[in-house]
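Engineer: Quick one, fold the following:
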Amino acid sequence: MKTIKYLACFFLVVTGACISSCTKEDDYKEITKDGEIYYPGKADSVAANGGNSRIQLQIHLGNDPLVTKVKAFWNNHADSVVGNVVKTTGNDVVELLIDNLSQGTYSFDVYTYTSDNAKSIVKKATGMAYGDNYLKALTNRTIKAISYAQDGSKVFIDWNEAADGEKSIELKYTDEAGATQTMIVPVGTMKTEVTGYRSDTKLTYRSIYLPEPHAIDEFSIGYTEVALPLFERQLSKSKFSQYVLPTDARDAWGWLMSYLWNEDYGTPGFATTNGIPQWFTFDMGESVSISRFKTWQASDRIYRAESVKKFEIWGSNNPASDGSWTGWEKLVDCQSVKPSGLPLGETTAGDIDYAKAGEEFKFPAGTPKVRYIRIKVLETWGNGSFITMGELSFWTSDRITE
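Structural biologist: This is a model prediction of the structure:
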């Protein structure tokens, strides 16, 4: 009895296995009735490189020789782009450029295909398209300071820190011939030198951004414009020397003309013999167009006695040896002021501070270049019969060309 039961069970198992086997075979035959299924080799890698309202897909293929095209889908497969594969001896790369994208993140499904449209399994990639919102967030790098080399041969631009994504700075300036020159300032640069520039012009610049390391487009906003500050250098007093002409006033009282440029703002200064008006001459050691001048009164007689009040500054490159005014040109008229306006003998602390800081006089634009200076004194603060001065300094916008 038990034997019959076991045989019956065995028969049922074998019968079921045969039925199942036949069903699978029938299914396989149905699936492969047009030939075996073939999946082409999928892409090895896909890079989605962002750009300005576009994305470039860089598709690196494997070594499947039957792949003839690639196709990328996005927007839930509602949009697609296709590219043909051109075979080479190496690993092939197909680049697909997708334009007219709104700013945002995009997901791509990439497939390879054979000539008979056999399709690979999917390779996914994600990329970002950039647009107006990204541009609105960009700013040009700011400048911390602009300065000059002492001889005026270079402009130094000190930059503030760069924002994330800045690749470079495009800097434009006007050269000495009047032509526009362009410099590319590398990323991370904190100080830039500009040579051969033209005075009284402007710098224009803009930051160039790369939103991601392999972005296909650079981004920038409008140029920032910065006026170059006026270049000035103080004339070296080490080159100054007395240049006595026959009609000039002479040193007196042990107060020598050389004390006018010794950088000692105390006493003694420079004093002359009697006689108003009077003049004296010195050599600056180089011919320049003077931009401004400062004078200091003798510290022991501020707004008093022989301190110079009203005077003229004349210049020459070839003064007449007889002491006449031949070859001289008046450069500027000067008159010292007392801030308080108080009468002779009365001063305020503000008056004293003003005088001790040095009184500045500007020269007109286009003042001719001169080497020799003649100061003609017309009046003193105390109507003295001779003059005293403490110190002199001169500046020029001329660059050193030697």
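Engineer: Only C-alpha atoms from now on, for both contacts and neighbour counts.
Structural biologist: Will do.
Engineer: now A365: how far from V377?
Structural biologist: Look at A365 and V377: by C-alpha to C-alpha, to the nearest Å, they are 23 Å apart.
Engineer: sorry, that was for A78
Structural biologist: 91 Å.
Engineer: of A365 and V377, who's got more company?
Structural biologist: V377 (21 against 9; other C-alpha atoms under 10 Å).
Engineer: Can you tell me the SS state at that one?
Structural biologist: Using DSSP: H, G, I helix; E, B strand; the rest coil, the structure places V377 in strand.
Engineer: The host helix or strand of M183: which residues count as buried?
Structural biologist: If you go by DSSP states H and E, M183 is part of strand 180-186. Neighbour counts using 16 or more other C-alpha atoms under 10 Å place V185 of strand 180-186 among the buried residues.
Engineer: by contact count, what packs against the very next helix or strand once past that strand?
Structural biologist: Later in the chain than strand 180-186, the nearest helix or strand by DSSP H and E is strand 191-195. In terms of contacts (3 or more C-alpha pairs under 8 Å, 6 or more residues apart in numbering; DSSP states H and E), strand 191-195 is packed against strand 154-159.
Engineer: Which other helices and strands does the strand it packs on contact?
Structural biologist: Using 3+ C-alpha pairs under 8 Å, 6+ apart, strand 154-159 is in contact with strand 143-148, strand 191-195.
Engineer: next up, for comparison:
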Amino acid sequence: MKRIYNNFLLLLICLSGFSACDDVMDTHKAFIEGGEIIYAPKPDTIFFVAGKNRIELNYEISKAPNVKFINVYWNNGNGSLIEPLELSSGTEKGKIYINNLEEKSYTFTVELQDSYGHKSLKTTGIGSSYGDNYQASLSERRISRMTTSDDGGIIEWNIASEDLVRNEIKYTNADGEEVFLKMDAEKSSLLCPGAKPGGFVEFRSAYIPEEACVDTFYTAWVRSDELGMIFPHVYTMEEADRQNWELLYYDNTDPEEGKPEYILDNNPSSYWHSNYRDGQQKPYPFTFVIDMKDELMVGKLGAMSRENNYYTKGISYYISDDDEFTAGNPDGNHWTYIGEIELLKQNGMQWSEVITSTLEKQVKGRYLKIICTSGHGASHLGAIAEITVQKVTAIDGEDL
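Structural biologist: Got it, this is the predicted structure:
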């Protein structure tokens, strides 16, 4: 009886095994119907690089001489590119461009196809296309300052924006030759060899939105002179001869303390002083008009405080090229503001530059008006030992 039971149990096990085999075959049957599936080789590597309304696909494929096409799909298959390949039995690297792409990010599906129509397993990757929106966000790197040197001109730049890779500059040198320069974004100054004083540059900025982007985005060319920037002229100056200068007008003085004409006597020990007597005090400003006798182009402004008494602080300078001074009326002439000086609490002559815009216009005049605008102390106390200017005698080496 026991033997019959064992035989029966063995029969059940065999029947169960046959049933299990049938189930496994059923599972694989769908995959082998019509024969074995053959795949073309996959790319070893693919990666995508951003561009301007395009994306660059880079690939590396090994031992695939029968592969004849690379198929690329995007936008859920609505976009596609079939590109023929010629591969060897070794390792091949190459790139193709997917053009006319809208500005956005894309997910790509890539497969290889051999000469028999077999396709590889699919590989995916991500890339971005940039266009008008990115372009509209860009602005040129601005110039901070332009100076003139013995070697030409120097441009100093503001801080670089994100994505900036370089600036491009072009100008005409002193020999009349066109010069083209490039300056990397990490630099903040650029020497322009042979740039001529008074000359301008044209410049633009180059950007890439991603590292290794295949296309560079440029801002429009800009002329520096249209932004009020040029390589400054070189001015040769000397102090004006004040021997014949004449004081024509003043509106405040204490003659017992210091006469107004003392500001022109070339004596540091003498000085003009405002009226500080009780009942006669007058607050700033104090005005003087001087006839320089010659029409001068003024390059620097000079003033000297009363020795060891530093009352006056701010002085503004104006010049007039009118034929004559309107007697008694300091506002009767046409005056051009040429600059100011802020006197420090120290002895000796102090100098200040005439404003650049006035120098560039080469403004000249015979009459000089100075207005003492502020003091270091009480609002009615003012004192000056000397007033003078430096005149321009030559511009860029050429005598006036």
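Engineer: Run a quick check on T139 of the first structure versus I221, I expect a contact.
Structural biologist: Yes: counting by C-alpha atoms under 8 Å, I221 is a contact partner of T139 of the first structure at 7.2 Å.
Engineer: neighbour count winner among those two?
Structural biologist: A direct count of neighbours by other C-alpha under 10 Å for T139 of the first structure and I221 places T139 higher, at 18 against 15.
Engineer: what separates the more buried one from S207 of the first structure, distance-wise?
Structural biologist: Taking C-alpha to C-alpha, one finds T139 of the first structure at 7 Å from S207 of the first structure.
Engineer: Which residues are in contact with each of those two?
Structural biologist: I221 (C-alpha atoms under 8 Å, 6 or more residues apart in numbering).
Engineer: got a list of what K338 of the first structure touches?
Structural biologist: Counting by C-alpha under 8 Å, 6+ apart, K338 of the first structure touches Y303, D351.
Engineer: meant to ask about E166 of the first structure, not that
Structural biologist: V187, S207, I208, Y209, L210.
Engineer: Determine which residue in the second structure is aligned with it, please.
Structural biologist: In the second structure, the residue matched to E166 of the first structure (TM-score structural alignment) is L164.
Engineer: Leaving out the residues flanking it, which one is nearest to its match?
Structural biologist: Spatial nearest neighbour of L164 of the second structure, excluding adjacent residues (C-alpha to C-alpha, 6 or more residues apart in numbering): Y207 at 4.5 Å.
Engineer: how about that neighbour, what's its match in the first structure?
Structural biologist: Matched by TM-score structural alignment, Y207 of the second structure corresponds to Y209 in the first structure.
Engineer: nearest to N63 of the first structure, of the contacts of E166 of the first structure?
Structural biologist: Distance to N63 of the first structure across the contacts of E166 of the first structure (C-alpha to C-alpha) is lowest for L210, with 33.0 Å.
Engineer: I'd guessed G285 of the first structure sits against Q242; true?
Structural biologist: No: using C-alpha under 8 Å, G285 of the first structure is not in contact with Q242; the gap is 10.4 Å.
Engineer: aligned partner of K191 of the first structure in the second structure?
Structural biologist: By TM-score structural alignment, K191 of the first structure lines up with S189.
Engineer: mind listing what the closest residue to its match other than its chain neighbours touches?
Structural biologist: Using C-alpha to C-alpha, 6+ apart and skipping the chain neighbours, the partner closest in space to S189 of the second structure is E156 (4.4 Å). Going by C-alpha under 8 Å, 6+ apart, E156 of the second structure touches I143, S144, R145, M146, S188, S189, L190.
Engineer: Swap in 10 Å and give it another go.
Structural biologist: R142, I143, S144, R145, M146, T147, K187, S188, S189, L190, L191 (C-alpha atoms under 10 Å, 6 or more residues apart in numbering).
Engineer: quick one: the helices in the stretch 251-400 of the second structure?
Structural biologist: For the stretch 251-400 of the second structure, the helices defined by DSSP state H, counting those that start in this stretch occupy 356-360.
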